[in-house]
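Asks: sequence plus the predicted model coming up.
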Amino acid sequence: MLEFAGFLPILLLIGMATIQLGLVGYGISQAGSGARAAARAASQHGGDGAAAGRAAVSGWLDPRPDVEQGADTTTATVTVHVPAVIPLFGGWDVSRHATMPNDD
């Protein structure tokens, strides 16, 4: 019993680190989906890419889309904030970008 009590904090830390890695992976996936949606919507004539980028991402990740429309292509970057499970860390910002050709 004493050995288990001594090993329990290490097991909890490993479990929380595993959950944190899963949340970071989920945040990366959501940022990529939001960037693709924002670039696709903004590349079409009159589309609101920022709104599409925010709508494609889970709200608790606080998505921040940035859309740049060029002459031939539209590039969208979405940054999300992944909260920390381990109290010693403050969370991470992850971002992904996507480029789509303009619909002319």
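Replies: Thanks, I have the structure now. Residues are numbered from 1 along each chain as shown.
Asks: going by C-alpha atoms from here, please, whenever you check contacts or count neighbours.
Replies: Noted.
Asks: tell me the gap between the lengthiest helix in the chain and the middle of its chain.
Replies: Scanning the chain for the helix with the most residues, using DSSP state H, yields helix 2-43. Here the centre of helix 2-43 is set off from its chain's centre by 10 Å, with CA atoms, centre = their mean, to the nearest Å.
Asks: next SSE after that helix?
Replies: Proceeding N to C from helix 2-43, the next assigned helix or strand is helix 49-55, under DSSP states H and E.
Asks: here comes the other one, which I'd like you to weigh against the first:
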Amino acid sequence: LFVWSQTTEALTDQQVVLGQSVTLACEYRLKGVIWFVMKLPARPEMILRTFGSKEEVEYYDEKFREKYSEGDRSQLVINNVSDDDLGIYYCIKPGFALQISDGIRLHTA
């Protein structure tokens, strides 16, 4: 059995200053998206799901409530950025066939 798969991943680099806040834009511009982060070698970690209203944000873990919030148009706001927040962030367009955005690589200088 031979399986071949080709993937191309477009990454946008976003430089941050530790201690400040940063806003990441989702390419889908929908009311409802899911945000997750990859910090290799760990598995992907779901952060939150938006529904188009800041009062309706669903956090996948309560520990994220102080760190992350929803910005305008399903943006992800990361407060008080630390080394632990550096990684590759993705948004997912939910639905029958999930679509995953290109990644945004958060890094320091």
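Replies: Sure thing, it's come through. All figures in this text were calculated on a predicted structure; none of them were measured in a lab.
Asks: care to give me the TM-score?
Replies: Remark: TM-score between the superposed chains equals 0.33 [TM-score structural alignment, normalised by the length of structure 1]; 57 aligned residues with a CA RMSD of 3.9 Å.
Asks: hmm, back to that, tell me the helices and strands packed up against the longest helix of structure 1.
Replies: helix 49-55, strand 64-69, strand 73-82, strand 92-101 (3 or more CA pairs under 8 Å, 6 or more residues apart in numbering; DSSP states H and E).
Asks: can you put these in a markdown table and add distance to Arg36 of structure 1 and mean neighbour count?
Replies: Putting those into a markdown table (distance: least, CA to CA, whole Å; neighbours: other CA atoms under 10 Å) gives the following:
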| stretch | distance to Arg36 of structure 1 | mean neighbour count |
| --- | --- | --- |
| helix 49-55 | 8 | 22 |
| strand 64-69 | 11 | 19 |
| strand 73-82 | 7 | 23 |
| strand 92-101 | 5 | 18 |
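Asks: save the ones you listed as CSV, and put in distance to Tyr26 of structure 1 too.
Replies: Putting these into CSV (distance: least, CA to CA, whole Å) gives the following:
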stretch, distance to Tyr26 of structure 1
helix 49-55, 16
strand 64-69, 16
strand 73-82, 9
strand 92-101, 10
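Asks: so for Ser43 of structure 1, which of the ones you listed sits nearest?
Replies: Closest approach to Ser43 of structure 1 among the helices and strands packed on helix 2-43 of structure 1 (CA to CA): strand 73-82, 5.6 Å.
Asks: so how far is that closest one off the chain centroid?
Replies: 9 Å.
Asks: helices and strands around that strand, which ones?
Replies: helix 2-43, strand 64-69, strand 92-101.
Asks: now do that strand against helix 2-43, angle only.
Replies: Going by axes from the mean of the first three to the mean of the last three CA atoms, to 10 degrees, strand 73-82 of structure 1 is angled at 150 degrees with respect to helix 2-43.
Asks: and the contacts of strand 73-82 of structure 1?
Replies: With contact meaning CA atoms under 8 Å, 6 or more residues apart in numbering, strand 73-82 of structure 1 is reached by 23-24, 27, 31-32, 34-36, 38-39, 42-43, 49, 53, 61-69, 91-102.
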